[in-house]
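Colleague: pasting a predicted model and its sequence here:
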Amino acid sequence: MAKHFLLIAGLSGLLAVMLGAFGAHGLKAKITPELLSAFQTGVQYQFYHTLALLLVALLLLRFPEASLFHWTGYAFIAGIVLFSGSLYAMAFGGPRWLGPITPLGGLCFMTGWVMMVVTAWRLP
């Protein structure tokens, strides 16, 4: 599973760089400042949690028996998709009903961090 998380982290990091550059250069004149700010927040949180996913992958290489780290990685991936994805979609003109999905992504991020703490506490 560590290899899969490393691959997803690499792809997510690449996508975050591409989206960040697109937001800075391609969207600035096309969307409102509020939507651009939301888009940039999505990029920031994608970067943060891409790095967190990379950390999870490395921890799994060191502690393969710590199965809760698997769920931590899944929670971070779900958070990136739900939180950042919903902000991207809304910036691109997606329906407003996507707004309530964003906090679910935040909940996934928080769940991942709690699971990391619990797993770290249980390590020898």
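Modeller: Sure, I can see it.

Colleague: from here on, just use CA atoms for contacts and neighbour counts.
Modeller: Fine.

Colleague: skipping adjacent residues, who's closest to the residue nearest the centre of the chain in space?
Modeller: The central residue of the chain, meaning the one whose C-alpha is nearest the mean C-alpha position (C-alpha atoms, centre = their mean), is residue 80 at 2.7 Å. Nearest-residue entry for residue 80: residue 46, 5.6 Å, with adjacent residues in sequence omitted and distances by C-alpha to C-alpha, 6 or more residues apart in numbering.

Colleague: and here's the other structure:
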Amino acid sequence: MSVRFAQKTIGLGALGMMVSVILGAVGAHVLAGILTGKWLQVYQIAVEYQIYHSLGLILSGLLILYYPSCKALVAVALLMMLGIILFSGSLYLLVIFHYSWLGIFTPFGGVCWIVAWGMLAWILIRYRLHHK
């Protein structure tokens, strides 16, 4: 496992957190007066889930450093990234452009996250048991 990949994963997670804070502020201070209730709620969900999964990226990167021989952690990090793009990204675009077809990508992002968190749980349980 590459230390460089872990560092990039942690950096992308931190960048994702920064972008989440900026987008959250834009939503609260700019878009709140422009968007209707439904669209503002969709936007807020995108920001909220981007925050959670940016933290997941940071955690994944740290775990890659801690378990450098565990190749599956790379898949976890990639699934977290893909989930952010598909879930939050599609919701941001949906709110901006109002193209309802963009919503088709959102569930795929959710599935990426479900698989990533499930894999992460399996990895941590397996390694915990393995190292006893």
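Modeller: Yes, it's here. Please read these numbers as outputs of a predicted model, since none were measured by experiment.

Colleague: which residue in the second structure lines up with the residue nearest to residue 80 of the first structure?
Modeller: Residue correspondence to the second structure (TM-score structural alignment): residue 46 of the first structure is matched to residue 50.

Colleague: after superposition, how close is the longest helix seen in the first structure to the second structure?
Modeller: As far as residue count goes, and with DSSP state H defining each element, the longest helix of the first structure is helix 33-62. After superposition onto the second structure, the average distance of helix 33-62 of the first structure to its aligned residues comes to 0.5 Å, using mean C-alpha distance after the TM-score superposition for the first structure.

Colleague: show me where the second structure has its helices.
Modeller: Ranges of helices within the second structure are 3-29, 37-66, 72-83, 90-97, 106-130, based on DSSP H.

Colleague: what does the third one correspond to over in the first structure?
Modeller: Matched against the first structure by TM-score structural alignment, helix 72-83 of the second structure falls on residues 68-79.

Colleague: compared with the second structure, how much does stretch 68-79 of the first structure deviate?
Modeller: Once the two models are superposed, stretch 68-79 of the first structure sits on average 0.5 Å from its counterpart in the second structure (mean C-alpha distance after the TM-score superposition for the first structure).

Colleague: what's that stretch in contact with?
Modeller: 1, 5, 49-50, 52-53, 56-57, 59-60, 104-109, 111-113, 115-116, 119 (C-alpha atoms under 8 Å, 6 or more residues apart in numbering).

Colleague: again with stretch 104-118 of the second structure
Modeller: Applying C-alpha under 8 Å, 6+ apart, the set of residues contacting stretch 104-118 of the second structure from outside is 53, 75-77, 79-80, 82-88, 90-91.

Colleague: just the residues you listed now: which is nearest residue 46 of the second structure?
Modeller: In terms of C-alpha to C-alpha, no member of those lies closer to residue 46 of the second structure than residue 88, at 4.4 Å.

Colleague: name the nearest residue to the closest one, ignoring sequence neighbours.
Modeller: Spatial nearest neighbour of residue 88 of the second structure, excluding adjacent residues (C-alpha to C-alpha, 6+ apart): residue 46 at 4.4 Å.
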